Structure formats: structure tokens, C-alpha cells
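In: need coordinates for the following:
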Amino acid sequence: MNIENFLRSRHGAATTGTLLTAGFTRRMLTKAVRDGVVNRLHRGVYTSREADPDVVAAFRADGMLTCVSAARFYRLWTLEDPGSLHLSCSTGQARRGVVHHGVCVHPAHPYLPVAGVADVLIHALRCLPELAALVMVQSAVSQALLSTDFLKSKLPGNRNGRTRGTLDLVLPRADSLLEVLAHTHFTRAGLRVRMHVDVPGVGEVDCLVNECLIVELDGGTHLEPKQVKKDQYRNNAGMRGGLLTLHYYYGDVVHQPERMVGEVLAILRNREAGRFGPFRYIAVAPPST
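Out: Sure, this is the predicted structure:
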């Protein structure tokens, strides 16, 4: 592997030590810089022309990407683009356009200037809005990168009470960020929710609310014609079993949760009022002649 390809496998940047360990010599590095194949960012760091700008910024600041800026390196779910760069800098000095986080105390990424997943999540829990932090933690737990018990042990005392409360919202299993968000919104509305329930004749459903309403959380694949047809047959099977079904998408769960919860509550109220019960037909005598 040449230097350019090696850097590409490292998001376009690497330290001198990493390159030497990989078998490249200082003479090879000097030649690569002279030939314009790579750039020397500063002493001890080399980059390619297509280097990841966040990785380059972290190296330049002598810091580590953390919080939401590090999420993609661990394939963690996020709700929105981070906007500003989130860094933990060794100098501790504030930098323009950067959200500065405290020191990292857990093992970092093996070759990138990225904080370890434990520090990334602790910083996110203390920095981001509750639901944004929740989906990151849920993603890490779902990948078995760490446990909520481990994170709780790292967040002692009254000042971390709110962050520990967020950890209580993490589900044993969630296949998408929509599931943990929907579960949170429904339970906070006072609803009884079971996730990943196997319904006879229907199969596994995302949510069963109050034991009578199926809520499915649909991603992009559910818009494909074959999947739409399958979902409709599942809806029919649920109706035959006495269960109503509602479907919601990313925009509903993430951007309009109040409307989603309001619709679910309205359906449940209608059911309790008997509006989904059988019609009563009244026999009308024929007119007398």
C-alpha cells in the first residue's frame, strides 16, 4: 500500500509515528511531500488532499473530536448536524467556532484524533439536548460498545442527576432512533408501551400501545411498493385480530412528536368511547299502505 492509500484508510491524516509503524520511512515521507502526494500539516502530522476536514481540524488544534462531532466515527445515531466542531483540546483554551469539552479520561480511538466512545457519550450527555444525547447512547448500547450501568458509574453525584435520568430512557433493544424516541414520547404521555411485540398473524410490531393499538415506525424502505403491500396486509391481519394500526415516519417522530402523540391519544379515546364498535342496525317497518 502506498502512502496516499494508507492515509485514505485513516480519513486522510496520520501522525509520523503511525506512518513509521506502518512501514513507511522518513525518506518516503519527505519524497511524498516533495512530489505533492501528501501535505505536512505541522510537525508530526501528514494529510492527503482529500483529508476529512474535522480530522484535520482536530490535529491542527492538538485536540480530539468528541460529543456529536465524534458520533460518525463510532456509527452512532444523531438527530442533526453538529454545526460547530466539538473538541477536547489538550491546552484547554477556547477556540473560535469550537465547542470545547473537558479532558478525556478513557482510551481514545486507536489511530484518529477522536475521543473514546465513553468520553464521547459522557460529553454528549452533559452538552446536548436530552433526546439528542439519548439516541447517541442508545446507538452505542445497541452496538454493545458499553452499558448504561458503566456510564452511570462515571456520572456520580447530584450534579449528574439529569444525565443519569436520560440513561433510564435507554431501551434493551432499539433498531432505530425512531424507536427510542417514540417510546420516550409515548411513556411520558402516560401510555403503556411494549416494544418489538410478536402479534399472532401479524408478526413483530414496533410498538404495542395500551395493548390495543399497533404503532409502526417506518423508514425509507417502507415506501418501496413491495414493502407498502406487505405493510397493508399486516394492517389487515391486525384489524382481524381487533388491533388498530398507525404508521409514523422520521419527520413525525423527530420533528412533530406532539402531533403524533396527540393522534395516538385521539384514537385511544375513540376506542374507549366505542366509536370503533359495530354499527347497530335498526329495523324499520315498511310503510303501511
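In: can we go C-alpha only for contacts and neighbour counts from here?
Out: Noted.
In: mind listing the helices in this structure by residue range?
Out: 3-8, 16-21, 26-34, 53-60, 117-127, 130-142, 148-153, 161-167, 177-188, 225-240, 250, 257-272 (DSSP state H).
In: I'd like to know which of these lies nearest to Asp81.
Out: Distance to Asp81, taken as CA to CA, is lowest for helix 130-142 among the helices of the chain, at 10.7 Å.
In: next, the contact list for Glu50, please.
Out: 8, 12 (CA atoms under 8 Å, 6 or more residues apart in numbering).
In: centre-most residue in this structure?
Out: Centroid-nearest residue in the chain, with CA atoms, centre = their mean: Trp77, separated by 2.0 Å.
In: for Ala266, see how far away the residue nearest to that one when sequence neighbours are not counted is.
Out: Nearest non-adjacent residue to Trp77, counting by CA to CA, 6 or more residues apart in numbering: Met136, 5.2 Å away. The gap separating Met136 from Ala266 is 31 Å, by CA to CA, to the nearest Å.
In: okay, those two: which has more neighbours?
Out: Neighbour totals were compared for Met136 and Ala266, and Met136 leads with 25 against 12 (other CA atoms under 10 Å).
In: correct me, but the more buried one touches Leu121?
Out: Yes. The criterion here is CA atoms under 8 Å, and Met136 meets it with Leu121 at 7.1 Å.
In: run this one through as well so I can compare:
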Amino acid sequence: MPRIRLVRCCTMLAMDRKLAAAMARVNGVAHIQDLLGSGFTRYQVAALHRSGQLLRPRVGWYVTPTHDSAVIRAVRAGGVLDCVSAAASYGLPVPRDHRVHVGLAPNAARLRATDDGYRRVAAGDDNGIVRHWGAPQPRGQFRVGLLDALSTALGCVDRDWAVGMVDAALYGVDATGLRPISGTEFARLSAAVSPDKRRILERCSDKAESVLESVLRVRLEDAGLNPAEQVVVGRSRVDFMIDGWLVIECDGRLHAESERFASDRARDAQLAQRNLRVLRFTYAQIVDDWPGTLRTILAVLGEGRPALR
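Out: Predicted structure coming up:
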């Protein structure tokens, strides 16, 4: 390899490593001043942008191309991920919402559309974004803290889902490595929110293993029922039990594996031998058709406990 070409390759490799280190320090979202402070010149930054190694969603702001699209849209809007968008980035379950929830400083101005880094919009004119005005975020952060995201969500999403999100944070999300929030953190969250939000937190539990269980528990309680949660019956543990004999299970997981499907049905048979009635409901039944699901539960309760065989 000619010496000039070898020097050029080494220079490019060193530049790539330098860029990777600089962007890692700011979690993939950098202001031009961050890059200049890392030793890049404005000419080099412009060259990195032209080559596609950096995206510029907003004048003066640069993002790694591999960053989540929601982060890029939040930067373009002039803020950071907040509310359910931030919660989702931590791995928490959130309700379906195509919009990006963006946290902005109280004095945020020069608002931009999320689909165009240069077109100005008035607050509320962009249907692809939900703006939350709060405390200014330091550079180097692309999202608010987890407790701040939960605090905002308590006043933004339906109460059932808000409870489910906090429950998931209390239980921890193993798939994403999110550790459970501590009792101290939960107390700090409760102390920082309004009385209305605090009443929602009072409905939370660290026993729920899925957001579907949280939603079902809250809706059962609202219906005047008193479900016992995570009840141990013999060698099994059931999601909920009402009046000591009606077992309610959430089938939110996909039962693609025949072994898991067979295991659940074998357990149902064992529960039936203990004179217990088992009802299983899917995500769609609990979330999208709750009135029909509740009618089924009340009808079975009205029939009374099955006769002992």
C-alpha cells in the first residue's frame, strides 16, 4: 500500500475512534460546542456530517446515525425524550402512541417540526409530538431521568397504564436490564408529585409481573372486586384470585410454544381438582373489550363456587 494511502487510512481510523469517544461522552447527542471541545474543527464536523457519520437534525446539534428515530425527532424539536417516550427507552411498557413525547425547557422557543429541522411551528401545531415543559436538561442527555419520566406520565396517560408503568419500574424489567427502583426512589417520586398523582401511586404494586396484570388489577378494584394478587396454590402461583375460588389469569404472552400451552392447561386441570374455577383473558379482552370481560367475570361470580366433586 502506498505510504500516502496508508497515512490517510490511519488518519481516518484515528478520526473514527475520536468521534466514537466524543459521541459516547454525550450519549450520542452533541452540540457543536461539545465537538469543538473534543478537539474537532468546524471543518471536520461539517465533513463528518457530509459523509453521513453525523446527522444534524437541528442547526448546531448532531446525532449518531444509529440513534433511535424518536431521539432524533426529539432533538429536531429542540428537547429530549420525556414521558412515555423516555420510559420506553428505559425498557418500560407504555401504551401505543405514534407521537414522540419531548421535554422542553420552560423558556423553550424557536420550536421546530419533528419532520423538518428548519420549519418553525407553533406549540400544538405538530401532530407528531407531545410537548412537556419542565426543568432545563443539561447537554449530554437525550432523555429525562426515569423518575421524571414517570412523574410526567402520571398526568399524561390513562391511570391504568400509569399504574402499570410504575409497577414495571418497581418490579424491574429483566429483558432490558432495568433494575427495580428502590423504596427510597419511590418515596421521592411520591413526595414530588401532586396529590392527584400521589393517589395513582397508592394503587401501585411491586408484585405485578406484567403491565397487563397491573391494568387488570386496577380495573377489578374499580369494579368493586378485591382480587388477591400472586396467590400460591399448591405448587402453582396464579395471577389473581377472587373470593377464594375464582382464578383469573392474564394470557398476555404469545403461546407459540406448545410445551408452554400444555403446561398452562395442565395447571388449570390441577386447579379444577381443588374446586377452583379458572378464567383466562387475552390482552385484547382486558385492554380493548373490558366491559365484555367484566360481564363474564361477574356472571361467573354470580353462579357461585363450583360444587365439590
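In: TM-score for the pair, please.
Out: With the length set by TM-score structural alignment, normalised by the length of the first structure, the two chains reach a TM-score of 0.79; 267 aligned residues with a CA RMSD of 3.1 Å.
In: for Leu217 of the first structure, which of the helices of the first structure is the nearest?
Out: helix 177-188 (6.6 Å).
In: so the closest one corresponds to what in the second structure?
Out: Using TM-score structural alignment, helix 177-188 of the first structure corresponds to residues 211-222 of the second structure.
In: that stretch vs the first structure, average distance?
Out: After superposition onto the first structure, stretch 211-222 of the second structure sits on average 1.1 Å from its aligned residues (mean CA distance after the TM-score superposition for the first structure).
In: Ala256 of the second structure versus the counterpart of Gly161 of the first structure in the second structure, what's the distance?
Out: Aligning on TM-score structural alignment places Gly161 of the first structure opposite Pro195 in the second structure. Per CA to CA, Pro195 of the second structure is found 43 Å from Ala256 of the second structure.
In: more neighbours: which of the two?
Out: For Pro195 of the second structure versus Ala256, neighbours defined as other CA under 10 Å are more numerous around Pro195 (11 against 8).
In: what does Arg269 of the first structure correspond to in the second structure?
Out: When the second structure is aligned by TM-score structural alignment, the residue opposite Arg269 of the first structure is Gly302.
In: next, count neighbours for its match.
Out: When neighbours are defined as other CA under 10 Å, Gly302 of the second structure has 9 of them.
In: I'd like the distance between the match of Gly161 of the first structure and Gly224 of the second structure.
Out: 23 Å.
In: cool, and Ala47 of the second structure?
Out: As for Ala47 of the second structure, its distance to Gly224 of the second structure is 64 Å (criterion: CA to CA).
In: same drill for those two, tell me which one is more crowded.
Out: Taking neighbours as other CA under 10 Å, Ala47 of the second structure and Gly224 compare with Ala47 leading, 13 against 8.
In: what sits against the more buried one?
Out: Counting by CA under 8 Å, 6+ apart, there are no residues that Ala47 of the second structure touches.
In: repeat that for Ser89 of the second structure.
Out: Counting by CA under 8 Å, 6+ apart, Ser89 of the second structure makes contact with nothing.
In: do the same with Leu134 of the first structure
Out: Leu134 of the first structure makes contact with 125, 166-167, 169-170 under the criterion CA under 8 Å, 6+ apart.
In: what's His222 of the first structure aligned with over in the second structure?
Out: Per TM-score structural alignment, His222 of the first structure is aligned with His255.
In: surely that match and Ser263 touch.
Out: No. With contacts counted by CA under 8 Å, His255 of the second structure stays clear of Ser263, the gap being 10.6 Å.
In: ok, back up a step: hmm, who's touching the match of helix 177-188 of the first structure?
Out: Contact with stretch 211-222 of the second structure is made by 93, 160-161, 163-165, 167-168, 203-204, 208, 226-227, 239, 250, 252, 283, 286-287, as judged by CA under 8 Å, 6+ apart.
In: stretch 119-130 of the first structure too?
Out: Outside stretch 119-130 of the first structure, the residues that touch it by CA under 8 Å, 6+ apart are 66-68, 70-71, 101-102, 104-106, 133-134, 136-137, 151, 155, 163, 166.
In: before we move on, back to that, how near is the residue nearest to the centre of the first structure to Arg240 of the first structure?
Out: Distance, Trp77 of the first structure to Arg240 of the first structure, by CA to CA: 36 Å.
In: among the contacts of stretch 211-222 of the second structure, which ones are buried?
Out: Among the contacts of stretch 211-222 of the second structure, those classed as buried by 16 or more other CA atoms under 10 Å are 93, 160-161, 163-165, 167-168, 203-204, 208, 227, 239, 250, 252, 283, 286-287.
In: counting neighbours, what do you get for the residue lying closest to Ser147 of the first structure once chain neighbours are set aside?
Out: With CA to CA, 6+ apart as the criterion, Ser147 of the first structure has its nearest non-adjacent residue at 5.7 Å, and that residue is Val141. Neighbour count for Val141 of the first structure, taken as other CA under 10 Å: 19.
In: swap in Gly12 of the first structure?
Out: By other CA under 10 Å, 21 other residues sit near Gly12 of the first structure.
In: contact partners for it?
Out: 47-52.
In: let me know how buried the closest residue to it other than its chain neighbours is, in neighbour terms.
Out: Among residues not flanking Gly12 of the first structure along the chain, Ala51 sits closest, at 3.8 Å (CA to CA, 6+ apart). Ala51 of the first structure has 19 neighbours, counted by other CA under 10 Å.
In: what's near enough to touch Leu171 of the first structure?
Out: Residues counted as contacts of Leu171 of the first structure (CA under 8 Å, 6+ apart) are 138, 180.
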